[in-house]
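In: below is the sequence, then the predicted model.
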Amino acid sequence: MNKNRVLVVEDTPSLALAYAQQLEAAGFTAQVAETGAAARALLLSGVAFDAVLLDLQLPDCDGLDLLADLSGITEVTKVIVATADGSIDRAVQATRLGAYDFLVKPIKPARLLTTLRNATQHAVLERKAARERQDSARARFHGFVGASAGMHAVYRAIENVAQSRATVFITGESGTGKEVAAEAIHLSGPRAGKPFVAVNCGAIPEALLESELFGHRKGAFTGAIDNNPGAARAASGGTLFLDELCEMDIKLQVKLLRFLQTGQVQPVGATQPEAVDVRVICATNRDPLEEVAQGRFREDLYYRLAVIPLHLPPLRDRGEDVELIAREFLRRFIEEEGKRSGRFDAQALELLRRHPWPGNVRELQNTVRRSAVMHAGPLYPLDVAGPIQPPRTDAAPSPLPSSDAAQIANDPHATRLVNLSGLTLDEIERLAIEQAIEEAQGNLPQAARNLGVSPSTLYRKRERWQGHGGPVAAT
């Protein structure tokens, strides 16, 4: 049934009631105002009406004067004027002021309903067209760059959910901008001025994640030399973003579920829970339903979190957004490098269109940054073959037996074979981890799964290596 909203502005109670009853019976939502002042207050209050049935003979004003004063409403609301005075002059005046139609009293029910159905249908179609025009012109939104239909759907979804307190579960491949989406929800809603606290559940060792989320008391465990409020309390009044949520240990998922249900946290070492006012947004690059099916993610927690699911499309499905984003990155990076403005060469533009971008926006960003650093401009080529490898300084390894060479020729990883002689066990391990991370397009949790270790193991090792120079050179 049609649920369009109509405002009936009529000072004769019997007529107002009759019009409202006819409209309600036909499926409309009708509201009555008996004076021009009441109608003005409703129309300026922000209540959205699809149409207004406006009597021209009101006790406190002329309907045409009211229409003239509120001329802006005819851009979004259709106005049908109704009067016992059927002069041509009044009809022309009403039309010039933006009225959709003109009805002469007494108004037959069939005529009234037909006119209002047509008016409200036009109002809906015009709003839809205006929204589509606005969408097509919007290429930037809270950190996102993109004008594709898929991204406009994301922008609208973010705007729709931003005012709510409901939990949002963001899914999408690595590099699609899940944290950008979480920040956009935060910035678009009433908590914009409050803290936004992000926690990467895959980057923190399992033994410390509970403390990082919910806090701890001094002396609660070895190394707890001070009180830690925890991310949930640090985000009080704002938003708590839990990234890589499917990396969370199943035991800690129980405590997270209790926190979501009660709104209370109990720091490690504390005896009493504390109330916290936060909005929770979660994200994962995995398929959460598959994680539930495999027993790695609690089903009750999934349904508690996925009140509002939001999926971000991969870059390969965003059409011309790839070139739009690449140009924005190039402008930004050549400015950072202090170089003159430039553009992509023809081969780079072709590569932007045909490359599948498995690493999504993150891969595109790194590729453009590499070009901005390595070339002087004004033409900037692109190369997605990967980072430049250091030159070899040793003699080439001895030739392999022909049988091994034949096997390697059919091995897709043959180009990654290196001579390990002279390397320590730690250096060999580092080479293996760096290669696994590269093959996983920088996705450490995926690299950890490929290596059969915990993601926290890779994060700890990389932190230990940070103070010991760059990657190990393959010899």
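Out: Alright, I've got the coordinates. Residues are numbered from 1 along each chain as shown.

In: when you work out contacts or count neighbours from here on, use the C-alpha atoms and nothing else.
Out: OK.

In: what are the boundaries of the strands in the stretch 1-150 of the chain?
Out: Taking DSSP state E, counting those that start in this stretch, the strands of the stretch 1-150 of the chain run over residues 5-9, 29-33, 51-55, 78-83, 101-104, 140-141, 144-145.

In: tell me the most buried of these?
Out: Greatest average neighbour count among the strands of the stretch 1-150 of the chain goes to strand 51-55 (a mean of 26), per mean count of other Cα atoms under 10 Å.

In: residues contacting the residue nearest in space to the middle of the chain?
Out: Central residue check for the chain by Cα atoms, centre = their mean: the C-alpha nearest the mean position is that of residue 181, 3.1 Å away. For residue 181, the contact set (Cα atoms under 8 Å, 6 or more residues apart in numbering) comprises 158, 170.

In: included below, for side-by-side comparison, is a second structure:
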Amino acid sequence: MTLKPDSETILLVEDTPSLQMIYRAALMRAGYAVECCGTAAEGMAAFHRLNSQIVLLDLMLPDRTGLEVMEDILREAPQTCVIVITANGSINKAVEMMRAGAHEFLVKPFDDQRLLAAIENARKALRHRPQAPRDVSAVPVLAPFIGHSPTMLEVYDKIRSVARSMATVFITGESGTGKELCAEAVHQTSARAGGPFVALNCGAIPVDLLESEVFGHLRGSFTGAINDKIGAAAAADGGTLFLDEICEMDLNLQTKLLRFLQTSTITPVGATKPRKVNVRIICATNRNPLEEVRRGRFREDLYYRLHVVPVHLPPLRDRGEDVIEISERLIVQMAREEGHVFTSLAPRVKDLFRSLPWPGNVRQLINVLRNVVVLNEGPQVTVEMLPPDLLADRPTPAPAPEERPQVTMLDLSGRTLAQIERIVIEDALARHGDSVPKAARELDVSASTLYRKREAWEKADRKK
């Protein structure tokens, strides 16, 4: 079977397995990709994931009516072509659905040619239908985020949509873009808002302790386990578990996380009986998770289990005027906390903020603003008040190689692996003006890993 080059996945929502199999086979023989679902809930979850433009929808489903499902679909994506499948006795209902916005209806039983003709008609309608993008300006800002850029309004809208389901959310974005805020927003907007929200940074916990932190342990299960410990998964029972820096998780623990996702049970370290928990999983990473799968550092089956609804947070440099809106909102709030008075940014500061790459994103911006408020009185933020090293983030031509000493094999010869690691990391930091995010991107590691290693080195140096 060869897929049509311009075809998207057709969503088929039909609760009778035999009919589902027949329709799917006919469509696949014709070169279409098909996603099959048996209930309204599964259908809506697949629709959010696939953004299908053509939906084959059975009129009667076990959990909701086809009319209700179609109304939800068209409310979210009015351009969708919904083809209603109905039995003879339900033609009046099918006509009602046509009036409510269905593209076409098929009366059972129908042959392959009738089905394919309906699909082709829908594809033609989509090609000739004017594209009407959703009016994201009507989407209100979602607290605690700040900013009205189109990219963020799309993020707010997606958070509200996914919050209604139990689907696993996979948040991606550079360090400092607000991935934990996004996870909290999903939790607070969902039906689980009354339950606990437990966040765990997989990159900030030593590998040998991570299993205990996630699943807990019993007293005496290992050296240092002097008491029973409830892990993050049990603490989040009835609520949401947020696993930050998920790509930093050890492969052995990934296997146990996959089993937890499949069975909804946990077995604390040292325990013999599993325990059932009711937890929604949200995870995040500042890496490309699919690239981590290709490199063998992240299990492919776990990736597909977690990567159900992806949410990407854009870097601050791509959010337009949001950098000004965030700054002016926070500068007033921070000044109030410090007993100072700040009301605005000077025009030169606004121009500078718009031009900076902000490698640390919103986290870096908050740090800059806090520095200004603590050390100055106000009322307007001027360029002279900004930290001197802020201008170092402006893009500048890379210095010629001979202008800085390079690490050579001679420097590394005879050293331990730990010493070589430190030399390479410190060299990368020096070349990037001590910018941890930039060095982390070059070395293809998490920024939190570099912060953790630097802290360990500083402690060791103080003991000498």
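Out: Structure received. All of these numbers come straight from a predicted model, not from anything done at the bench.

In: TM value for the aligned chains?
Out: Superposed pair, TM-score by TM-score structural alignment, normalised by the length of the second structure: 0.62. Supporting alignment: 330 aligned residues with a Cα RMSD of 4.1 Å.

In: ok so, going back, could the strands of the stretch 1-150 of the first structure be laid out in a markdown table, adding distance to residue 259 of the first structure?
Out: Output for those, formatted as a markdown table (distance: least, Cα to Cα, whole Å):
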| stretch | distance to residue 259 of the first structure |
| --- | --- |
| strand 5-9 | 41 |
| strand 29-33 | 41 |
| strand 51-55 | 46 |
| strand 78-83 | 49 |
| strand 101-104 | 57 |
| strand 140-141 | 32 |
| strand 144-145 | 31 |
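
In: for those strands, which one sits closest to residue 238 of the first structure?
Out: Residue 238 of the first structure lies closest to strand 140-141 among the strands of the stretch 1-150 of the first structure, at 20.3 Å (Cα to Cα).

In: quick one: closest of the strands of the stretch 1-150 of the first structure to residue 165 of the first structure.
Out: strand 140-141 (21.0 Å).

In: which one of the strands of the stretch 1-150 of the first structure lies closest to residue 162 of the first structure?
Out: Per Cα to Cα, nearest to residue 162 of the first structure of the strands of the stretch 1-150 of the first structure: strand 140-141, 13.4 Å.

In: which other helices and strands contact that closest one?
Out: With contacts taken as 3 or more Cα pairs under 8 Å, 6 or more residues apart in numbering; DSSP states H and E, strand 140-141 of the first structure sits against no other helix or strand.

In: and that strand, how far from the chain's centre?
Out: Once both centres are worked out by Cα atoms, centre = their mean, to the nearest Å, strand 140-141 of the first structure turns out to sit 11 Å from its chain's centre.

In: ditto for stretch 429-438 of the first structure
Out: The answer for stretch 429-438 of the first structure is 32 Å, by Cα atoms, centre = their mean.

In: buried ones in that stretch?
Out: By 16 or more other Cα atoms under 10 Å, the buried positions in stretch 429-438 of the first structure come out as 430, 431, 433, 434, 436, 437.

In: closest one of the residues you listed to residue 83 of the first structure?
Out: For these, the nearest to residue 83 of the first structure is residue 437 (75.4 Å; Cα to Cα).

In: next secondary structure after the helix or strand hosting the closest one?
Out: Residue 437 of the first structure is located in helix 425-439, with elements delineated by DSSP states H and E. Next along the chain after helix 425-439 of the first structure, taking DSSP H and E as the criterion, comes helix 444-451.

In: report the inter-axis angle for that following helix versus helix 425-439.
Out: 120 degrees (axes from the mean of the first three to the mean of the last three Cα atoms, to 10 degrees).

In: helix 444-451 of the first structure packs against which elements?
Out: helix 425-439, helix 455-465.

In: out of those helices, nearest to residue 306 of the first structure?
Out: That would be helix 455-465 among those, by Cα to Cα, at 24.2 Å.

In: that closest one vs the second structure, average distance?
Out: Compared with the second structure after fitting, helix 455-465 of the first structure has a mean deviation of 5.5 Å; criterion: mean Cα distance after the TM-score superposition for the first structure.

In: go through that helix and flag the buried ones.
Out: So for helix 455-465 of the first structure, counting by 16+ other Cα under 10 Å, buried means 455, 456, 458, 459.

In: all strands of the stretch 301-450 of the first structure, in order?
Out: Using DSSP E, counting those that start in this stretch, the strands of the stretch 301-450 of the first structure run over 308-311, 343-344, 379-380.

In: which bit of the second structure covers the longest one?
Out: Aligned using TM-score structural alignment, strand 308-311 of the first structure spans residues 309-312 in the second structure.

In: switch the helices and strands packed on helix 444-451 of the first structure over to TSV; also include distance to residue 170 of the first structure.
Out: Listed next are those as TSV, based on distance: least, Cα to Cα, whole Å:
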stretch	distance to residue 170 of the first structure
helix 425-439	23
helix 455-465	21
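
In: between those, which one is nearest to residue 416 of the first structure?
Out: helix 425-439 (8.3 Å).

In: report the distance from the closest one to the chain centre.
Out: Taking Cα atoms, centre = their mean, one finds helix 425-439 of the first structure lying 34 Å from the centre of the chain it belongs to.

In: tell me what angle that helix forms with helix 455-465.
Out: For helix 425-439 of the first structure against helix 455-465, the angle by the same axes, to 10 degrees is 120 degrees.

In: quick revisit: out of the buried residues of stretch 429-438 of the first structure, who's nearest residue 31 of the first structure?
Out: Nearest to residue 31 of the first structure among these, with distances taken as Cα to Cα, is residue 437, at 62.2 Å.

In: give the contact list for that closest one.
Out: Taking Cα under 8 Å, 6+ apart as the test, what residue 437 of the first structure contacts is 443, 444, 446, 447.

In: so what's the last one up against?
Out: Looking back up the chat, that one is residue 447 of the first structure. Contact partners of residue 447 of the first structure, counting by Cα under 8 Å, 6+ apart, are 433, 436, 437, 439, 440, 455.

In: check the mean deviation of whatever helix or strand residue 231 of the first structure lives in from the second structure.
Out: In the assignment (DSSP H and E), residue 231 of the first structure maps to helix 230-234. Taking mean Cα distance after the TM-score superposition for the first structure, the mean distance separating helix 230-234 of the first structure from the aligned residues in the second structure is 0.4 Å.

In: who are the packing partners of that helix?
Out: On a contact count with 3+ Cα pairs under 8 Å, 6+ apart, helix 230-234 of the first structure meets strand 196-200, helix 206-214.

In: tell me the buried residues in the longest helix seen in the first structure?
Out: Using DSSP state H to define each element, the first structure has its longest helix at helix 109-137. Using 16+ other Cα under 10 Å as the test for burial, helix 109-137 of the first structure gives 112, 113, 115, 116, 117, 119, 120, 122, 123, 124, 135.

In: contacts only, for the fourth one.
Out: Going by Cα under 8 Å, 6+ apart, residue 116 of the first structure touches 51, 80.
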